[in-house]
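Trainee: Give me coordinates for this.
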Amino acid sequence: MTYVNSTRVARNGLADRFSTLTETIRTALRQRRLYAQAVRELSTLSDRELADLGISRLSIADVAREAAYGK
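Mentor: Down below sits the predicted model:
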């Protein structure tokens, strides 16, 4: 008795790899812009306004990082 096993490997072509790379770069740029905007906006607030939000001036970068990139 004979039988045949065939296994197909899905391979991404060059176009697929390029589009994945492009989307990765776009996502990274979008996150970086969101981070910079959050830092800019939080930095313009007074210490009192930041305290009302429960944010210290030292933690602005951490809050902006979490907003842009998640935990």
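Trainee: Please make it C-alpha for all contacts and neighbour counts, starting now.
Mentor: Noted.
Trainee: Next up, the contacts around residue 47.
Mentor: By C-alpha atoms under 8 Å, 6 or more residues apart in numbering, the contact set of residue 47 is 56, 57.
Trainee: Repeat the analysis, applying 7 Å as the threshold.
Mentor: Residues near residue 47 by C-alpha atoms under 7 Å, 6 or more residues apart in numbering: none.
Trainee: How much space separates it from residue 58?
Mentor: Counting by C-alpha to C-alpha, to the nearest Å, the separation of residue 47 from residue 58 is 11 Å.
Trainee: this one next, for a side-by-side:
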Amino acid sequence: MAYTTDTRATGFGQRIAEFRASLADRIARQKIYRSTYNELQSLTDRDLADLGISRSAIKGIAIEAAQAR
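Mentor: Take a look at the predicted model:
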């Protein structure tokens, strides 16, 4: 007589949990990106120059901020 163990339910539940965690992480990173980008965009050219940032570097800085999370 052969016995089997059904582990699909546990594996499926784990995949859903991983998907939800991944989705939450992506949402959090997007929120950090948007807030960083918007804050830097709202600064004047003079303020950006004082910080040593050019307008063309804002997107890259926002991406770095989101990835550092």
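Trainee: Can you give me the TM-score here?
Mentor: Superposed pair, TM-score by TM-score structural alignment, normalised by the length of structure 2: 0.80. Supporting alignment: 60 aligned residues with a C-alpha RMSD of 1.4 Å.
Trainee: Residue in structure 1 paired with residue 66 of structure 2?
Mentor: Counting by TM-score structural alignment, residue 66 of structure 2 lines up with residue 68 in structure 1.
Trainee: what about that match, neighbour count?
Mentor: 19 (other C-alpha atoms under 10 Å).
Trainee: Which residues are in contact with it?
Mentor: Here residue 68 of structure 1 is in contact with 31, 34, 35 (criterion: C-alpha under 7 Å, 6+ apart).
Trainee: if I look at it, how far off is residue 33 of structure 1?
Mentor: Per C-alpha to C-alpha, residue 68 of structure 1 is found 8 Å from residue 33 of structure 1.
Trainee: cool, and residue 67 of structure 1?
Mentor: Remark: distance between residue 67 of structure 1 and residue 33 of structure 1 (C-alpha to C-alpha) = 11 Å.
Trainee: returning to what we had before: Three-state assignment for the match of residue 66 of structure 2, please.
Mentor: helix (DSSP: H, G, I helix; E, B strand; the rest coil).
Trainee: what's the answer for residue 55 of structure 1, then?
Mentor: coil.
Trainee: what helix or strand does residue 23 of structure 1 sit in?
Mentor: Take DSSP states H and E as the rule and residue 23 of structure 1 turns out to sit in helix 14-44.
Trainee: Tell me the residues of structure 2 aligned with that helix.
Mentor: Under TM-score structural alignment, the match for helix 14-44 of structure 1 is residues 12-42.
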